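Undergrad: For reference, the sequence and a predicted model appear below.
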Amino acid sequence: MSEPIRHKTLRHEREGAIATVTLDRPEVLHALDATMFDELVHTFSTLASDEAVRVILLTGSGDRAFAAGADIRGLLETDALSGRQISDRGQQVFAQIERCGKPVIACVNGVALGGGCELALACTLRIASDKARLGLPEVKLGLIPGYGGTQRLTRLIGHGAALRMMLTASIVDAHEALRIGLVEEVVPAAELMTRARQLAETIAVMAPLAISGVLEAVERGEGLPLSEGLRAEADIFGRLCGTADKQEGLTAFLAKRAAVWQGH
């Protein structure tokens, strides 16, 4: 494992092809502030450009919180203009995570509320501890989710279920989150990171260009008519057919050996 690289609000490290980003403001349950946004941007830019990294795990330190949400005190002095700027910034940061080109697995180890839930929604997959609780309760504060929650939650769990959660400020436990499709898996708290790493290792041995191709196809196709989404899929399929990794993958399969991916 590489030596952890520590910032003011988070740290990251790499073991083999898997990087782990850990939010680390335990005194405020990893509440999201401007400094954390800046450090998330820098960290994910670094990991996205590192060819040795195939999968990224994202979690919070300790067992109380993944991220409790936005820094409430920092919102007290906002007006219409500064509030819009804060929302724009959060959306930009989470879009960078969502589109970094590598699978990002949210390891939800405690509460993921407001902006913290929105951060999990921006990840590729979500595994929750059986002690996790998730929600978008912003209407209790006279606000709406502003970091992409109204859009991503609706796309993930459906129109009615998402509206019910947001309009009632519901906070759901891990098993209800699994039932409605908010998370993909629930495991005992003590097994969370082990299980997340197992899933990451399964993904990491696949062809990296193909993995990024799947992510690109899904991202480009969302919201498009089926015919346009299919064209995007065909474009990516064709592009991959011209790669050395495709040739290696098919050759290795026919020879009944493990493929050796080069990423080109």
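TA: Structure's in. What do you need? Note that the coordinates shown come from a computational prediction; the quantities given were computed from them, not determined experimentally.
Undergrad: C-alpha only now, for contacts and for neighbours.
TA: Will do.
Undergrad: Distance of residue 167 relative to residue 11?
TA: Distance, residue 167 to residue 11, using Cα to Cα, to the nearest Å: 35 Å.
Undergrad: Compare neighbour counts for those two and give me the winner.
TA: residue 11 (19 against 14; other Cα atoms under 10 Å).
Undergrad: just checking, the more buried one is part of a strand?
TA: Yes. Under DSSP: H, G, I helix; E, B strand; the rest coil, residue 11 sits within a strand.
Undergrad: so who does residue 194 touch?
TA: Contact partners of residue 194, counting by Cα atoms under 8 Å, 6 or more residues apart in numbering, are absent.
Undergrad: In a helix, it, correct?
TA: Yes. Assessed by three-state DSSP, residue 194 belongs to a helix.
Undergrad: residues near the closest residue to residue 221 other than its chain neighbours, how many?
TA: If the residues on either side of it in the chain are set aside, residue 221 comes closest to residue 229, at 4.3 Å by Cα to Cα, 6 or more residues apart in numbering. The tally of other residues near residue 229 (other Cα under 10 Å) stands at 18.
Undergrad: any idea which element residue 229 lies in?
TA: Using DSSP states H and E, residue 229 falls within helix 226-241.
Undergrad: Next secondary structure after that helix?
TA: Next helix or strand after helix 226-241 toward the C-terminus (DSSP H and E): helix 244-255.
Undergrad: if I've got this straight, residue 209 is in a strand?
TA: No. Counting by three-state DSSP, residue 209 falls outside a strand, being helix.
Undergrad: ok, and the closest non-adjacent residue to residue 177?
TA: The shortest distance from residue 177 to any non-neighbouring residue, by Cα to Cα, 6+ apart, is to residue 183 (5.7 Å).
Undergrad: Three-state assignment for the one you found, please.
TA: Strictly by three-state DSSP, residue 183 counts as coil.
Undergrad: Tell me how far residue 132 lies from residue 108.
TA: According to Cα to Cα, residue 132 stands 6 Å off from residue 108.
Undergrad: the more surrounded of the two?
TA: residue 108 (33 against 26).
Undergrad: Now for that one: which residues touch it?
TA: Contacts for residue 108 (Cα under 8 Å, 6+ apart) come out as 59, 60, 65, 66, 120, 126, 127, 128, 129, 132.
Undergrad: Please apply the same query to residue 233.
TA: The contact partners of residue 233, taken as Cα under 8 Å, 6+ apart, are 217, 221.
Undergrad: What ranges does this structure have for its strands?
TA: For the chain, the strands defined by DSSP state E occupy 5-6, 10-15, 18-23, 55-60, 65-67, 104-108, 111-113, 125-129, 133-135, 171-173, 185-187.
Undergrad: Out of those, which is the most enclosed?
TA: Counting by mean count of other Cα atoms under 10 Å, strand 65-67 has the highest mean neighbour count of the strands of the chain, with a mean of 31.
Undergrad: here's the one I want to compare it with:
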Amino acid sequence: MTAGLGAVTLAAGISSGQAQTQTQVQPTPTAPAPTAGAGKVRTEQRGPVLLIGIDRPQTRNLIDPAIIIGVGKALYQLEHDDGLRVAVLHGIGPDFSMGIDPPAFIAAVQAGIIPVKDPDFISILELAPPIRTKPLVVAVQGGTQFAGHEYFLAADIRVAASDTVFRQAEVTRGSFPGGGATVRFTREAGWANAMRYMLTGDTWGAEEAHRMGLVQEVTPPGKQLDVAIELAKKVAAVAPLGVRATLASSRQALAAEETTALAAVQPTFSRLQQTEDFKESQRALREGRPPVFRGV
């Protein structure tokens, strides 16, 4: 099962302060039973660096409500713990993330768990406040697609193993990227580079991502997290007020246009989910056939 729902209101994030080393963030007691077992988010503090690990390898790290909540809680911890200066997001197992787990997500929406209402939460996708003010480094490998790619794009510094396979292919599911890729991908890779992949649904690799400016370091498989941690340590070693001011100033230069664009993402995504083309894509997935789109 792939992430055909893109980011489906992933703006609902969560995060609680003072997560312990190797904490497993479980879904809330009222959560519906997720597909293939609930995901976990494992956090580990290494001095001023917080590691945030997506841990659901049996599903290729499909993002379920527990992962949305866990990542959001970890980012809240990063923001509010004065001892933390930077975080590293990574995926445990062969893949970073293949995107959303649609059945688990839909069940959580119906149960009122998504959007997340917890106050100790910062959404990684930042489609709505509060906004993270400390840096985030990401390390990816294997499948990094759909909402997984949007999590990747939300980071400030990006490291990819050479075996990474990227994809932002919501158009093949009668939808469009609902987690900000239409803004971030286009801004960072350039218009034609982003459209080359978002309008075709084709995959691309780490070297192509590096060429487009989406990836800052390409590593041998298995080394991506080590390189990301070393970069995070360098960030943590410099003046923290200067780092936060640099992030804030850089964001301010983009703020007016980007805030307006990101605010329009979710209404557009919701509208497309009501179309016959989107419904056809879901039928085709269930039936194992190519969808037939009619533009309605």
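TA: That came through, no problem. Since the structure is predicted, the reported quantities are computational estimates derived from the model, not experimental observations.
Undergrad: Work out the TM-score between the chains.
TA: Remark: TM-score between the superposed chains equals 0.75 [TM-score structural alignment, normalised by the length of the first structure]; 218 aligned residues with a Cα RMSD of 2.8 Å.
Undergrad: circling back: residue in the second structure paired with the residue nearest to residue 177 of the first structure?
TA: Counting by TM-score structural alignment, residue 183 of the first structure corresponds to residue 215 in the second structure.
Undergrad: burial of that match, as a residue count?
TA: Using other Cα under 10 Å: residue 215 of the second structure sits among 23 other residues.
Undergrad: what do you get for the one 10 residues further on?
TA: Applying the criterion other Cα under 10 Å, we find 24 residues in the vicinity of residue 225 of the second structure.
Undergrad: Now do it against residue 231 of the second structure, distance only.
TA: Taking Cα to Cα, one finds residue 225 of the second structure at 10 Å from residue 231 of the second structure.
Undergrad: if I look at the equivalent of residue 232 of the second structure over in the first structure, how far off is residue 19 of the first structure?
TA: In the first structure, residue 232 of the second structure lines up with residue 200, judged by TM-score structural alignment. Plainly put, residue 200 of the first structure is 9 Å away from residue 19 of the first structure if you go by Cα to Cα.
Undergrad: what do those two both touch?
TA: Common neighbours of residue 200 of the first structure and residue 19, using Cα under 8 Å, 6+ apart, are 55, 56, 57.
Undergrad: Tell me which residue of the second structure lines up with the last one.
TA: When the second structure is aligned by TM-score structural alignment, the residue opposite residue 57 of the first structure is residue 88.
Undergrad: wait, isn't that match in contact with residue 152?
TA: No. At 11.0 Å, residue 88 of the second structure does not count as touching residue 152 under the criterion of Cα atoms under 8 Å.
Undergrad: Report the contact partners of the residue mapped onto residue 20 of the first structure from the second structure.
TA: Using TM-score structural alignment, the partner of residue 20 of the first structure in the second structure is residue 51. Neighbouring residues of residue 51 of the second structure by Cα under 8 Å, 6+ apart: 42, 43, 44, 45, 87, 88, 89, 90.
Undergrad: farthest pair in those?
TA: Farthest-apart pair in the contacts of residue 51 of the second structure is 45 and 90; separation 13.8 Å (Cα to Cα).
Undergrad: Can you get me a residue count around the closest residue to residue 33 of the first structure other than its chain neighbours?
TA: The spatially closest residue to residue 33 of the first structure, leaving aside those adjacent along the chain, is residue 71, at 5.7 Å (Cα to Cα, 6+ apart). Neighbourhood size, residue 71 of the first structure [other Cα under 10 Å]: 16.
Undergrad: Give the equivalent position in the second structure for residue 71 of the first structure.
TA: Counting by TM-score structural alignment, residue 71 of the first structure corresponds to residue 101 in the second structure.
Undergrad: now its match: how far from residue 107 of the second structure?
TA: Distance of residue 101 of the second structure to residue 107 of the second structure, given as Cα to Cα: 10 Å.
Undergrad: likewise residue 99 of the second structure?
TA: 16 Å.
Undergrad: Between the two, tell me which one has more neighbours.
TA: residue 99 (30 against 18).
Undergrad: Hmm, residue 147 and the more buried one touching each other?
TA: Yes. Residue 99 of the second structure lies in contact with residue 147 (Cα under 8 Å); the separation is 4.3 Å.
Undergrad: What's residue 150 of the first structure aligned with over in the second structure?
TA: Under TM-score structural alignment, residue 150 of the first structure pairs with residue 182 in the second structure.
Undergrad: ok, now residue 161 of the first structure?
TA: Aligned by TM-score structural alignment, residue 161 of the first structure pairs with residue 193 of the second structure.
Undergrad: buried sites along stretch 177-193 of the second structure?
TA: Residues 177, 178, 179, 180, 181, 182, 183, 184, 185, 186, 189, 193 are the ones in stretch 177-193 of the second structure that count as buried (16 or more other Cα atoms under 10 Å).
Undergrad: what about it, start to end distance?
TA: Stretch 177-193 of the second structure stretches 16 Å from its first residue to its last (Cα to Cα).
Undergrad: Stretch 4-20 of the first structure now?
TA: Stretch 4-20 of the first structure has its terminal residues 9 Å apart, counting by Cα to Cα.
Undergrad: ok, now stretch 124-133 of the second structure?
TA: For stretch 124-133 of the second structure, the first-to-last residue distance is 11 Å (Cα to Cα).
Undergrad: related to what we said a few turns ago, so how far is residue 23 of the second structure from the match of residue 20 of the first structure?
TA: From residue 51 of the second structure over to residue 23 of the second structure (counting by Cα to Cα), the distance is 11 Å.
Undergrad: How about residue 190 of the second structure?
TA: 39 Å.
Undergrad: show me what contacts residue 186 of the second structure?
TA: Counting by Cα under 8 Å, 6+ apart, residue 186 of the second structure has contacts 193, 194, 195.
Undergrad: Put together a markdown table for these, with distance to residue 271 of the second structure on each row.
TA: Converted to a markdown table, the contacts of residue 186 of the second structure look like this (distance: Cα to Cα, whole Å):
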| residue | distance to residue 271 of the second structure |
| --- | --- |
| 193 | 26 |
| 194 | 22 |
| 195 | 21 |
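Undergrad: ok, which stretches of the stretch 1-150 of the second structure are helices?
TA: In the stretch 1-150 of the second structure, helices defined by DSSP state H, counting those that start in this stretch lie at 65-80, 102-110, 147-153, listed in chain order.
Undergrad: Quick one: closest of those helices to residue 237 of the second structure.
TA: Distance to residue 237 of the second structure, taken as Cα to Cα, is lowest for helix 65-80 among the helices of the stretch 1-150 of the second structure, at 15.8 Å.
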